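Novice: coords please:
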Amino acid sequence: MALTTQLLHAQYNTDGAYKKPLKEVLTTIEQRFGVKIKYADSLVAGKYVAYAEWRYRNDVETTLSNVLAPLDMKVKKEKDKVYKLSNYEYYRWLPEEGWAELDRIAAQYHNLAEWEQRKQILKADLWKAIQLSPLPAAPNSKPIVTDIRTFNGYTVQNIAIEILPGLFINGSLYKPVNYIGKIPVILNPDGHWEKQRYRPDCQYRCAALAKMGAMAFSYDLFAWGESQLQFKLEDHRRSLSLTIQALGSIRILDYLLSLKDADTNRVAITGGSGAGSHTVLMTALDNRIKVSAPVVAISSYFYGGCPCESGMPIHDCGGRTDNVEIAAMAAPRPQLLVSDGGDWTDKTPEHDFPYLQKMYGLYGKTNLVENVHLPNEKHDFGINKRIAVYHFMAKYLQLNLNAITNANGNIDESGITIEKETALYVFGDKGEKLPSHAIKGFDNLEKVFKAAITKQ
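Specialist: Now for the predicted structure:
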């Protein structure tokens, strides 16, 4: 045996586990099977494969599974002989597994009476799972508001609402410049995208809905945006984030529906990605919401990769449920699912949407659930997804689509002003206006929340 080989074996056998660096093992697999495995060096750094030589088989798929499964990692085949490495996602199933689970769930009810009974069980369990049954008392404080800014056909005003003592949820309220009487209310929670609700697509959407005749409220995820004046970004990935976000939407709706110009019979919610999951959950929980449009979110084989979507045991409710059954709880209220070919909604039209049509059919309202599928698009809230939402909201909230339509009959967002991020802050450019009694740090939030639910 050559000296170099002896030294290598000495290195790998110090603990008797025949270890090799993962990066070296992946290189061997590439050479042995003539494939390419894509990954960032940071993903494999410091990782070793025990008994590496014994994990190889005669086919690449089995070999990769043997190597990666113990490391909680996996590969996705992008094209012939090209794979992409990632951490294993237990909340992402194979479509066939998700479909089988949805079929198992659906086999529990066969008619409207059985479904209504199931829905009541699910709803009660969901409230308990998120620890908001009963709701904690709301602070006796008024919202903090900024001056109104006027643009082409709409206005914007930033608002912070105290949802627990010292805990604020922040957002911006978009309204039409001119209107008579009561107007619809549309909640616009934010999803897990860079630049939070300050992104152009958020501003376009809310301003367009306002120009069409609604009041649209855009607001932060927990521990995102201005919420980071009170918490760290990593606090968002704690289970309580799901509860705080649900409570935030309830308090926002309480406030908006108390306004004299709010039409309590025309209330909607739309959000994309994680906010799409939130859209479905809030519609299931709160009957005040009459119309919903989850975007690039809902799938029977994806349970949400963030604690704000699945940190609380909502999927344990009713002896196990999934996001599609929770979406069915909206029936027979109008609901639009927007899906695409570049994420976990890629097969929505094949199994999940037919299930929802069947559930709406129990009410004789199959026409009230719609799916706009964009097979060539990816995971975002781009213009075609917004157009689908505009048309749906106009249809069911009696909004004026002509307000954002050009002479050629196309949706036109060019008259909307994209503001700089700081313009959408409630508490000043550097947080200098944050109230002195505002809590800071997740430990303090847990204390405040515990005290609030103990008083019930």
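Novice: alpha carbons only for contacts and neighbour counts from here, please
Specialist: OK.
Novice: what segments of the stretch 101-250 of the chain are helices?
Specialist: Using DSSP state H, counting those that start in this stretch, the helices found in the stretch 101-250 of the chain span residues 112-129, 200-211, 240-258.
Novice: just send the ones you listed back as TSV, with mean neighbour count and distance to residue 335 too.
Specialist: Output for the helices of the stretch 101-250 of the chain, formatted as TSV (neighbours: other C-alpha atoms under 10 Å; distance: least, C-alpha to C-alpha, whole Å):
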stretch	mean neighbour count	distance to residue 335
helix 112-129	16	17
helix 200-211	25	17
helix 240-258	20	18
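Novice: dump those to a markdown table, plus distance to residue 184.
Specialist: Compiled in a markdown table, these are given as follows (distance: least, C-alpha to C-alpha, whole Å):
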| stretch | distance to residue 184 |
| --- | --- |
| helix 112-129 | 25 |
| helix 200-211 | 9 |
| helix 240-258 | 10 |
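Novice: tell me the secondary structure at residue 74.
Specialist: Following DSSP: H, G, I helix; E, B strand; the rest coil, we place residue 74 in the strand state.
Novice: hang on, it packs against residue 86?
Specialist: Yes. With contacts counted by C-alpha atoms under 8 Å, residue 74 reaches residue 86, the gap being 5.6 Å.
Novice: can I assume residue 292 sits in a helix?
Specialist: No. Per three-state DSSP, residue 292 lies outside any helix segment and is strand.
Novice: return the residues in contact with it.
Specialist: The contact partners of residue 292, by C-alpha atoms under 8 Å, 6 or more residues apart in numbering, come to 268-270, 279-280, 283, 330, 333-336.
Novice: before we move on, the earlier item: how about the helices of the stretch 101-250 of the chain, which one is nearest residue 382?
Specialist: Closest to residue 382 of the helices of the stretch 101-250 of the chain, according to C-alpha to C-alpha: helix 200-211, at 6.8 Å.
Novice: by contact count, what packs against the closest one?
Specialist: Packing contacts for helix 200-211, counted by 3 or more C-alpha pairs under 8 Å, 6 or more residues apart in numbering; DSSP states H and E, involve strand 154-164, strand 167-176, strand 215-219, helix 383-397.
Novice: let's go with 6 Å and repeat that
Specialist: strand 167-176 (3 or more C-alpha pairs under 6 Å, 6 or more residues apart in numbering; DSSP states H and E).
Novice: what comes up buried for the strand it packs on?
Specialist: Of the residues in strand 167-176, 167-176 count as buried by neighbour count, 16 or more other C-alpha atoms under 10 Å.
Novice: pull the residues that contact stretch 337-349.
Specialist: For stretch 337-349, contacts defined as C-alpha atoms under 6 Å, 6 or more residues apart in numbering pick out 293-296, 299, 371-379.
Novice: how about 8 Å then?
Specialist: 95, 293-299, 301-302, 369-379, 385, 388.
Novice: one more sequence to fold, the one below, so I can look at both together:
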Amino acid sequence: MRYLFPALLPALLIVLAFTETGFTQPVESSSTPGDRLIAEYFRGETRKLEERTFADIETLEDWNRRRPEYRRQLLEMLGLDPMPPKTPLEPVVTGTLEESGVIVERLHFQSMPGLYVTANLYRPNEQQGKLPAILYVCGHGGERHDGKSLGNKTHYQHHGAWFARNGYVCLTIDTVQLGEIEGIHHGTYREKMWWWNNRGYSSAGVEAFNCIRSLDYLQSRAEVDGDRIGVTGRSGGGAYSWWIAAIDQRITAAVPVAGITNLKNHVVDGCVEGHCDCMYMVNTYRWDYPMVAALVAPRPLLISNSDKDRIFPLDGVVDVYAKVQKIYDLYDARDKLGLQITEGPHKDTQELRIAAFRWMNRFLREDQSLIETAAKPLFEKRDLKVFDSLPQDQRVTTIHESFIAKAEPRDLDWESPEAVHSLIERLRELTFRGWPDSPEPLDVTSVAAKEIPDARVIEFNSQSPFRLPVYVLQPNRGADAHVDVVVLDDAGWKQWGPALAVFFPDHVGDVKPDRQLAETLRQTTANRNTAYIVPRGVGPTRWTDDERTQTHLRRRFMLLGQTLAGMQVYDVYRAVQALRQTPRLEAAPVSITAAGDAAVWGLYASLFVDRIDALNLEQLPERNRDAPDLLNVSRIVEIEDVMKAARTRLVGK
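Specialist: From the prediction side, this is the model:
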């Protein structure tokens, strides 16, 4: 059933933008060759994930057979597989207020020891029997008084008050970032905590777990009918509504408001630039977002949004709705799926509220009467604050350090081929899952340098649209002559690019040639064959230098179930394959030389390439936390053990 509510009344409240103000920007808005390549890449990869969504689902039996695994995957991508233990909640009510027939309790509980959730619980002052309950999850509407956070629960108090005035119990919980104890949502967005990707951590996972424990708390309350619980919230709260409704069957009905759109909007159209990390699971299994919505089926679900929302655009919202219809139709439950679109920007409008209220009344109370009371705040915001002083044992501000357990160096027999093979398989499953399932032909070509007989450029297809060069200096043309593969990152390109520009003027653009450096390079490689590899984003395919844009390009990779570094590892792997399809280099023993970021790329690539006889790695980070981000790698292995495993595979060890 499709719901389109007309504008009824002026908006009562204008809330803060979801995270950052400013326009989102499609990645193709830049114009350098590297910018155009990365824009084309994101379009192509996004299209692949769109096309495979529900592609193998034809019957309800198909869906029911796969659904448990899909749910497990989502839990894993939120950092909830295995599920953290459910420790005692230790709830404490610090005070109560009453106004206009509504009692509100100021309370806190601990979803895990030290992970405090501050909340307000709204209920009618008179009650007969158990009532349906609402978990209201808040968007990014921060409130402060005297320099202290009041929690975003106070910003959204009008929702809780309306539900209590109309016969519900409503628990409104603070978020990690904008609660009374202020944690972090912006790890990759603003704080340069790229190690979150290594750890497989997103602040979305903590929000999802806090929602699970909130349901535990609601079901512990004598006033609540634990079989009738709905969830709603807008913006960030819309996202958390999706997580909890998808993973927890205790949610009877859900109304996520301005909390979801499709992958294309985020990756191609640039909406990622308007969202912090709490919007996203770590997309290991490479989902488009209709898959999250489908896990709510066949329970009542109203997808609600406004038509001029720049960070949840209309076309993407409608696309999610249209695709999830397929799953609701398999259940013959189209009447439990709704789409409500109203006029307006990204705001908490009256029209959006009315739709949510009516949906909950319909499915939690079997009441379809008109809404006659407006949602309005009843209390002073500062009076809803839970803590007079913050607890000393809180872990909210540091939960990102411990929520996902990390691997430690292990005392394994890394001389064992079985142990190394197991590690490689695990990395391929969880870290490099975003590599192509069916690599395209390398299509290797070789072009000799015009004036230097022992130099040539090899070009190959790594992954469309990236056709990459390998710059080869080959003074020794023996059939089994050794090749030193030098992997260049940005620093390496700045060091040697000017020399390569002398040897290969037609293949190295935008670099000023340095003949003195070229002569130095020629002398240092006079007795050995050397191949310089430049992965995507380096040298000829480098994209913008703008720091903010680079941040959001890296975040786009994660939304595709990849990281930039992970795909650069793939480029190194493919480059070595290309060398081995080149005449007089097919059987050459190969060593890998690299420093800094490139050392990490070369190290991991060596696990997937046979017949490497030496690794010459400098400035290799001592731990994953300081290395380029590789999805989930810190759940699996520390870099110390990767080095041990790589040495085991060396031909010349």
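Novice: what lines up with residue 147 of structure 1 in structure 2?
Specialist: Using TM-score structural alignment as the criterion, residue 147 of structure 1 maps onto residue 95 of structure 2.
Novice: okay, its match and residue 144 of structure 2: tell me how far apart.
Specialist: 19 Å (C-alpha to C-alpha, to the nearest Å).
Novice: equivalent analysis for residue 406 of structure 2, please.
Specialist: To residue 144 of structure 2, residue 406 of structure 2 is 35 Å away according to C-alpha to C-alpha.
Novice: same question, residue 98 of structure 2
Specialist: Residue 98 of structure 2 is 22 Å from residue 144 of structure 2, by C-alpha to C-alpha.
Novice: quick one: the strands in the stretch 301-450 of structure 2, in order.
Specialist: Under the criterion DSSP state E, counting those that start in this stretch, strands of the stretch 301-450 of structure 2 are mapped to 301-306, 337-342, 445-448.
Novice: quick one: the first one aligns where in structure 1?
Specialist: The reference is to strand 301-306 of structure 2. Residue span in structure 1 matched to strand 301-306 of structure 2, by TM-score structural alignment: 335-340.
Novice: and the matching stretch against structure 2, how far off on average?
Specialist: Mean deviation of stretch 335-340 of structure 1 relative to structure 2 after superposition (mean C-alpha distance after the TM-score superposition for structure 1): 0.9 Å.
Novice: that stretch: how far from the chain's middle?
Specialist: 13 Å (C-alpha atoms, centre = their mean, to the nearest Å).
Novice: wait, doesn't residue 293 of structure 2 sit right on residue 324?
Specialist: Yes. Between residue 293 of structure 2 and residue 324 there is a contact under C-alpha under 8 Å: 6.5 Å.
Novice: shared neighbours, those two?
Specialist: When contacts are counted by C-alpha under 8 Å, 6+ apart, residue 293 of structure 2 and residue 324 have no shared neighbour.
Novice: what's the counterpart of residue 280 of structure 1 in structure 2?
Specialist: Using TM-score structural alignment, residue 280 of structure 1 sits opposite residue 242 in structure 2.
Novice: so residue 319 of structure 2 is in contact with residue 262, correct?
Specialist: Yes. Counting by C-alpha under 8 Å, residue 262 is a contact partner of residue 319 of structure 2 at 6.9 Å.
Novice: which of the two has more residues huddled nearby?
Specialist: Shown here are residue 319 of structure 2 and residue 262; by other C-alpha atoms under 10 Å, residue 262 has more neighbours (23 against 15).
Novice: OK, contacts around that one?
Specialist: Shown in contact with residue 262 of structure 2 (C-alpha under 8 Å, 6+ apart): 288-290, 316-317, 319-320.
Novice: tell me which of the residues you listed fall in helices.
Specialist: 290, 316-317, 319-320 (DSSP state H).
Novice: which of those are buried?
Specialist: Among those, the ones that count as buried by 16+ other C-alpha under 10 Å are 290, 316-317, 320.
Novice: out of those, which one sits closest to residue 105 of structure 2?
Specialist: Distances from residue 105 of structure 2 to these, taken by C-alpha to C-alpha, are shortest for residue 317, at 35.5 Å.
Novice: ok so, going back, give the contact list for the closest residue to the match of residue 147 of structure 1 other than its chain neighbours.
Specialist: Nearest residue to residue 95 of structure 2 in three dimensions, chain neighbours excluded: residue 106, at 5.3 Å (C-alpha to C-alpha, 6 or more residues apart in numbering). Residue 106 of structure 2 is in contact with 93-96, 118-121, 384-386, counting by C-alpha under 8 Å, 6+ apart.
Novice: now do residue 106 of structure 2 against residue 189 of structure 2, distance only.
Specialist: Distance, residue 106 of structure 2 to residue 189 of structure 2, by C-alpha to C-alpha: 32 Å.
Novice: and residue 287 of structure 2, by the same measure?
Specialist: Taking C-alpha to C-alpha as the measure, residue 287 of structure 2 falls 21 Å from residue 189 of structure 2.
Novice: and for residue 388 of structure 2?
Specialist: Per C-alpha to C-alpha, residue 388 of structure 2 is found 31 Å from residue 189 of structure 2.
Novice: of those two, who's got more company?
Specialist: Taking other C-alpha under 10 Å, residue 388 of structure 2 and residue 189 do not tie; residue 189 has more neighbours (22 against 7).
Novice: for the more buried one, what are its contacts?
Specialist: Residues near residue 189 of structure 2 by C-alpha under 8 Å, 6+ apart: 276-277, 551-552, 555.
Novice: take those residues and lay them out in CSV including secondary structure.
Specialist: Output for those, formatted as CSV (three-state DSSP):
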residue, secondary structure
276, coil
277, helix
551, helix
552, helix
555, helix
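Novice: now flag whichever of those is closest to residue 78 of structure 2.
Specialist: The nearest member of the contacts of residue 189 of structure 2 to residue 78 of structure 2, counting by C-alpha to C-alpha, is residue 277 at 11.4 Å.
Novice: let me see the contact set for the counterpart of that closest one in structure 1.
Specialist: Counting by TM-score structural alignment, residue 277 of structure 2 corresponds to residue 307 in structure 1. For residue 307 of structure 1, the contact set (C-alpha under 8 Å, 6+ apart) comprises 236-242.
Novice: against residue 295 of structure 2, how distant is residue 328 of structure 2?
Specialist: Per C-alpha to C-alpha, residue 328 of structure 2 is found 10 Å from residue 295 of structure 2.
Novice: swap in residue 120 of structure 2?
Specialist: 29 Å.
Novice: could you dump the contacts of residue 106 of structure 2 into CSV with distance to residue 485 of structure 2 added?
Specialist: Shown next, in CSV, are the contacts of residue 106 of structure 2 (distance: C-alpha to C-alpha, whole Å):
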residue, distance to residue 485 of structure 2
93, 64
94, 65
95, 68
96, 69
118, 55
119, 58
120, 61
121, 63
384, 63
385, 61
386, 60
